[in-house]
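A.B. asks: Got a predicted structure plus its sequence, pasted below:
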Amino acid sequence: MTNPIAERIANHYSELTEGNRRLADYLLVNPDKILMLSTNEIAEACAVSKASVSRFIRKLGYQDHGALRSELLDERDKGTPMALSNEAIGDFSSEIRALEALLENLNESDVESITGAIAGSKGVKIIGYRNSYPVAMHFRQQLIQARPSRSSTSTGSNHRRGSGVHF
């Protein structure tokens, strides 16, 4: 799998300084960090200055960190696969284990109690941010079908920032 920054780094790698190579190596191994960390946090992780990170990003052809993030977000929104870091793979494994543990410990009476509380409530607030936004919207649709007498109000729709829905 590839991403736009990996291609740009590959094109410039031979001419990078030692500090820029640390940045390049870090971002190649952790491409998801570009979306999550600030310029200052990336600088700290690579033991370089914030100005070095900014210059490195400009050297790759981006106006600034925001422009780089925007391109990567656009690629993600298109469904373009990005390389996963070992940390992300470990996170996925951890999430799978947590879901398996939930399934093992969840009993029918708990499910009935939860669904009864939702069905009998005056309102349900659902909040989804970033990657959990589509899951929240799916749950919203399920509640609309299960609770037809209820109306829904969305308090936002930007999937990058998040949304709250009240029933």
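C.D. replies: All right, it came through fine.

A.B. asks: okay, CA-based contacts and neighbour counts for the rest of this
C.D. replies: Fine.

A.B. asks: Going by neighbour count, list what's buried in the top helix by length along the chain.
C.D. replies: In the chain, taking DSSP state H as the definition, the longest helix is helix 86-105. Of all the residues in helix 86-105, not one is buried under the rule 16 or more other CA atoms under 10 Å.

A.B. asks: How about residues contacting that helix?
C.D. replies: Residues external to helix 86-105 that are found in contact with it (CA atoms under 8 Å, 6 or more residues apart in numbering): Val29.

A.B. asks: Run the chain-centre distance for that helix.
C.D. replies: 17 Å (CA atoms, centre = their mean, to the nearest Å).

A.B. asks: Look up how far Leu60 lies from Pro148.
C.D. replies: Applying CA to CA, to the nearest Å, the value for Pro148 to Leu60 is 52 Å.

A.B. asks: Quick check on these two: which one has the bigger neighbour count.
C.D. replies: Counted by other CA atoms under 10 Å, Pro148 and Leu60 do not tie: Leu60 has more neighbours, with 19 against 8.

A.B. asks: any idea which helix or strand carries the residue nearest to that one when sequence neighbours are not counted?
C.D. replies: Distances taken as CA to CA, 6 or more residues apart in numbering place Arg8 nearest to Leu60, at 5.9 Å, with adjacent residues excluded. Using DSSP states H and E, Arg8 sits in helix 4-12.

A.B. asks: Run through who's touching that helix.
C.D. replies: Residues outside helix 4-12 that contact it (CA under 8 Å, 6+ apart) are 24, 28, 60, 72.

A.B. asks: Is there a quick ChimeraX command that grabs whichever of these are buried?
C.D. replies: Here is the ChimeraX command that picks out the buried ones among these, judged by 16+ other CA under 10 Å:
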select :24,28,60,72
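
A.B. asks: before we move on, the earlier item: now the angle from the next helix or strand along the chain from the helix holding Arg8 to helix 86-105?
C.D. replies: Counting by DSSP H and E, the next helix or strand C-terminal to helix 4-12 is helix 18-29. With axes from the mean of the first three to the mean of the last three CA atoms, to 10 degrees applied, the angle from helix 18-29 to helix 86-105 works out at 30 degrees.

A.B. asks: this is the comparison structure:
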Amino acid sequence: MSENNGVLARIKDKYAELSPSARTIANYLQQFPLTIISDSTSEIAAKTNTSKATVSRLFRQLGYASHQDAKQDVVLQRDAGIPVKQVLDQHDYVAAELGNLQRTLEAIPAEQINQVAELLANAPRITLIGYRNSYPVALHCRQQLKQIRPNVRLLPQPGQSLSEDIMDLSADEIILVFGFRRRPRIFARMMEALPPERTLLFTDPTGQVYQDRVKHLLLCQLGNQFAFDSYAAPMSLVSVICNQAYTLLGDEGDRRVSTITSLYAQMGELDPE
């Protein structure tokens, strides 16, 4: 048996032993594995012109007690962030993205958005931390905050460890951590080392295990309908919070934006509109 014990790996390992009808089903599941979650045994049989009994027998040949066990296996893989290939049309993607965004923003109270924005507007220093797939979201947040306020840094620096930077955190520093699923092993130890009263965590539902280690937990929906996670909701949440922080900064934020805009023109860093 393959080290990856998912449905697709089991199909590959057992394919030579399958009957022609079972191979027809296996071929379909390899192309559309998420139908194991969305479709019943009867629906899979109808789509492959086979029988319900043949579909059930295939799952048993793959080592599952039932279709439900196979479904749970696929759900666990996607909830862990493991890519599972699926072919869907553009409408499906749009609907899924809108759903992720709506569930994310509707679940976070406006009061919490304001509290986080106030921290980002008023903190003397801000440190952002993001590893792997969380790094681009942290970089996006840094880019927005740097336009409206000073003393914002992003960790870890390329090729550098984190311990010396954590050691130098000041007592008035706010730490924004971005930790989406498939986090590196160091993440849990890092959360233990950070001061909970000054740490904010942007994460997906799997990150709720760290809720006692942070001042604010901001949950983002990444979806599990497609092979790869979507970061549209976290990116939007960052924009919502940074926009609110900019509003709270008032004239101070406006002066900084104006100065940076003049420097862009002076240095010719941006293409003319």
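C.D. replies: That came through fine. Source: prediction; values computed, not measured.

A.B. asks: quick revisit: for the helix holding Arg8 of the first structure, give me the average deviation versus the second structure.
C.D. replies: Comparison of helix 4-12 of the first structure with the second structure after fitting gives an average deviation of 0.8 Å (mean CA distance after the TM-score superposition for the first structure).

A.B. asks: how close does the most centrally placed residue in the first structure get to His159 of the first structure?
C.D. replies: With distances taken as CA atoms, centre = their mean, Asn131 lies nearest the centre of the first structure, 5.0 Å away. Noted for Asn131 of the first structure: a distance of 8 Å to His159 of the first structure, by CA to CA.

A.B. asks: cool, His138 of the first structure as well?
C.D. replies: Separation of His138 of the first structure from His159 of the first structure (CA to CA) stands at 13 Å.

A.B. asks: Look at those two and report which has more neighbours.
C.D. replies: The residue with more neighbours, out of His138 of the first structure and His159, is His159; 14 against 11, by other CA under 10 Å.

A.B. asks: how near is the more buried one to Gly128 of the first structure?
C.D. replies: 8 Å.

A.B. asks: Now do the strands in the first structure.
C.D. replies: Secondary structure of the first structure (DSSP state E): strands located at 125-128, 153-154, 163-166.

A.B. asks: In the second structure, what range does the helix holding Arg8 of the first structure match?
C.D. replies: The alignment of helix 4-12 of the first structure onto the second structure (TM-score structural alignment) spans residues 6-14.

A.B. asks: Give the other helices and strands that the helix or strand harbouring Leu217 of the second structure contacts.
C.D. replies: Using DSSP H and E, Leu217 of the second structure sits in strand 216-219. Counting contacts by 3 or more CA pairs under 8 Å, 6 or more residues apart in numbering; DSSP states H and E, strand 216-219 of the second structure is packed against strand 199-203.

A.B. asks: In the second structure, what sits opposite Arg140 of the first structure in the alignment?
C.D. replies: Counting by TM-score structural alignment, Arg140 of the first structure lines up with Ala107 in the second structure.

A.B. asks: Count residues in the vicinity of its match, would you?
C.D. replies: 11.

A.B. asks: Ok, Ile126 of the first structure next?
C.D. replies: With neighbours defined by other CA under 10 Å, the count for Ile126 of the first structure comes to 17.

A.B. asks: picking that back up, find the residues that touch each one of His159 and Gly128 of the first structure.
C.D. replies: Pro134.

A.B. asks: now the strands for the stretch 151-273 of the second structure?
C.D. replies: Ranges of strands in the stretch 151-273 of the second structure, per DSSP state E, counting those that start in this stretch, are 152-155, 173-179, 199-203, 216-219.

A.B. asks: want to try TSV for those, with distance to Ser163 of the second structure as columns?
C.D. replies: Below are these laid out as TSV (distance: least, CA to CA, whole Å):
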stretch	distance to Ser163 of the second structure
strand 152-155	11
strand 173-179	14
strand 199-203	16
strand 216-219	23
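
A.B. asks: Which stretch among those strands approaches Ala265 of the second structure most closely?
C.D. replies: strand 152-155 (22.7 Å; CA to CA).

A.B. asks: How far away from the center of its chain is that closest one?
C.D. replies: Distance of strand 152-155 of the second structure from the chain centroid (CA atoms, centre = their mean) equals 20 Å.

A.B. asks: Please work out which residues of the first structure line up with that strand.
C.D. replies: Strand 152-155 of the second structure covers no residues of the first structure once aligned (TM-score structural alignment).

A.B. asks: Ok, stretch 186-200 of the second structure next?
C.D. replies: Going by TM-score structural alignment, stretch 186-200 of the second structure sits over no part of the first structure.

A.B. asks: hmm, back to that, quick check: which of the strands of the stretch 151-273 of the second structure is nearest to Thr259 of the second structure?
C.D. replies: That would be strand 152-155 among the strands of the stretch 151-273 of the second structure, by CA to CA, at 16.9 Å.

A.B. asks: now for that closest one, which elements pack on it?
C.D. replies: By 3+ CA pairs under 8 Å, 6+ apart, strand 152-155 of the second structure packs against strand 125-130, helix 135-148.

A.B. asks: looking at these, which is buried most?
C.D. replies: Greatest average neighbour count among those goes to strand 125-130 (a mean of 22), per mean count of other CA atoms under 10 Å.
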